[in-house]
Each structure stands twice: as structure tokens, then as C-alpha cells.
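Asks: Below is the sequence, then the predicted model.
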Amino acid sequence: MEIVMWVATGILAAAFLSAGLFKLSQPKERLASSGMGWVEDFHPAAVKLIAAAEVAGAIGLVVPPLVHIAPVLSPIAAACLAVTMAGAALIHLRRREFRGLIPALVLMFLAIFVAVGRFAIVPF
């Protein structure tokens, strides 16, 4: 089960790190034109804050257990990312962007799996 948890954690971290870095590196207009229409509902600073939270969450998933310093931060980061994706799912539902809903829900459930797994099933 330990290997399953690390694979799920790695996939989750890679997804959030790449998405967060992409959002941090692009202006709001380019994000909107690349298919992220939801950014139109947010101030550019809020988009960058969401992106920074995704990057911080990705780092928080992997780094604490690898360096053996406060590994409890990993499931906390997973829980926070699950909440972030629940918010994303609500935004996509409100905007009727059903294509964006599926990845948000998949990432949310994967984050819940990692959080529950690391808190209760295979803790560090």
C-alpha cells in the first residue's frame, strides 16, 4: 500500500506543480485564451494566488516526508488541495463548463485518497 500511496502522491504533485507553474507564468489573458475561461471571473492577483497555492500544495505533498521533517504536512497538503479542487468543481458547475469539471473532480478524489491514506491507512 505504501507504493500505491507514493504513486498517487507523485501523480497529484506533478499535476498541481505543472498546473500551478503554468498559471503563474502566463498572464490572465493568455490563460483565458488557452481554454481557462474561469479566470475571467477572478482578479489577476487571485489567479496568481490560486496558482501559488497549487505549487505550495505540490511541494507540501512530497518534500516533508522525503526530508523526514514534519511529514504530517503531506496529508494536510492533500486535504487542502482537495478543498481547492472542490472549489474549482463548483466554479466549473456554476459556469456550466462540464469539460473542466471532470479533471477537477478526479484531482479532488485523488487528493482525498492521499489525505485519508496518509492520515489513517498508511501514516508516515
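Replies: Nice, thanks for sending it over. Numbering: from 1, shown residues only.
Asks: C-alpha only now, for contacts and for neighbours.
Replies: Noted.
Asks: and after the helix or strand hosting Ile11, which helix or strand comes next?
Replies: Ile11 is part of helix 2-25, with elements assigned from DSSP states H and E. Sequence order places helix 28-33 as the next helix or strand after helix 2-25, per DSSP H and E.
Asks: what is the orientation angle of the host helix or strand of Pro103 with helix 2-25?
Replies: Following DSSP H and E, one finds Pro103 within helix 98-116. For helix 98-116 against helix 2-25, the angle by axes from the mean of the first three to the mean of the last three C-alpha atoms, to 10 degrees is 130 degrees.
Asks: The structure to be compared is supplied as follows:
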Amino acid sequence: MEIALWIAAGLLAAVALTGGVSKTFVPQAKLAAAPGGQWTGERSAGFVKTLGVLELLAAAGLILPAALGIAPVLVPVTAACWVLLMIGAMVTHLRHGEAKFVALNLTYLAIAVFVAWGRS
């Protein structure tokens, strides 16, 4: 079970890190032109960058507390916050008719529920 939780948290952290880096450092016009990124063109640059920073923090919060043994309760809290983020992502992608991204977000949501449950 412990190995499965580490793998799940690591996968989510990788997803969060990738999304966070792209939203924080890639120009908004380039994000809006990417598949699944159309919504970024409809939001302010500050909103997109803030979301990116939150994803970077999520990547750290899914791994570091458990790895360092410092406030490990933050892992399930971060995973629960990731669930909320994925709900918002699913709503956004549904509004744009991007069903394949909704399915992907649902998968990430399920993994986050597993991490939140397993680490609490």
C-alpha cells in the first residue's frame, strides 16, 4: 500500500509540476494555442500564473511533507485541494467541449482521492 501511495503521489506531483511550470513560465498566447489550453486565452495572465504557482506548490506538498517527515498531514490536505482543482478543470474543459481532457482530469481526481484517503 505504501508503495502504491508513493507512486500515486509521485505521478500527481509530476503532473502538477508540469502544469505549474507551463502556466507560470510559458507565454499565455502559446498556452492558448496548445491543445486543451484554449481557456487560458479567456483568463487574465495573472490568474493563469497564479494557478501555475498553486500547481507548483501542490507538487511540493504531495511529496516533501511525507519524504521529510515534517507535517505529513499536508499530503492529504494537498491531495484534497487537488481534487477541488480537478473539479474546476473538468468544468472548464466541459465548457469548451474537450471531453478527452475531462476524462484525464477525472483520472487525476481519482488518484488524488486515493492519496488523500491513504495518507489520512
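Replies: Received, thanks. Computed from a predicted model, the values in this text were never measured in an experiment.
Asks: Can you give me the TM-score here?
Replies: Between these two chains, after superposing, the TM-score reads 0.94 (TM-score structural alignment, normalised by the length of the second structure); 119 aligned residues with a C-alpha RMSD of 1.0 Å.
Asks: re earlier: mean offset of the helix holding Pro103 of the first structure relative to the second structure (after superposition)
Replies: Helix 98-116 of the first structure differs from its equivalent in the second structure by a mean of 1.2 Å after superposition (mean C-alpha distance after the TM-score superposition for the first structure).
Asks: Check which helices and strands the helix holding Ile11 of the first structure is in contact with.
Replies: Secondary-structure packing of helix 2-25 of the first structure (3 or more C-alpha pairs under 8 Å, 6 or more residues apart in numbering; DSSP states H and E): helix 44-67, helix 98-116.
Asks: which ones are touching the closest residue to Ala58 of the first structure other than its chain neighbours?
Replies: With C-alpha to C-alpha, 6 or more residues apart in numbering as the criterion, Ala58 of the first structure has its nearest non-adjacent residue at 4.3 Å, and that residue is Ala13. Residues in contact with Ala13 of the first structure (C-alpha atoms under 8 Å, 6 or more residues apart in numbering) are 57-59, 61-62.
Asks: Please list which of these are preserved in the second structure.
Replies: Contacts conserved in the second structure for those, using both residues aligned by TM-score structural alignment, their matches' C-alpha atoms under 8 Å: 57-59, 61-62.
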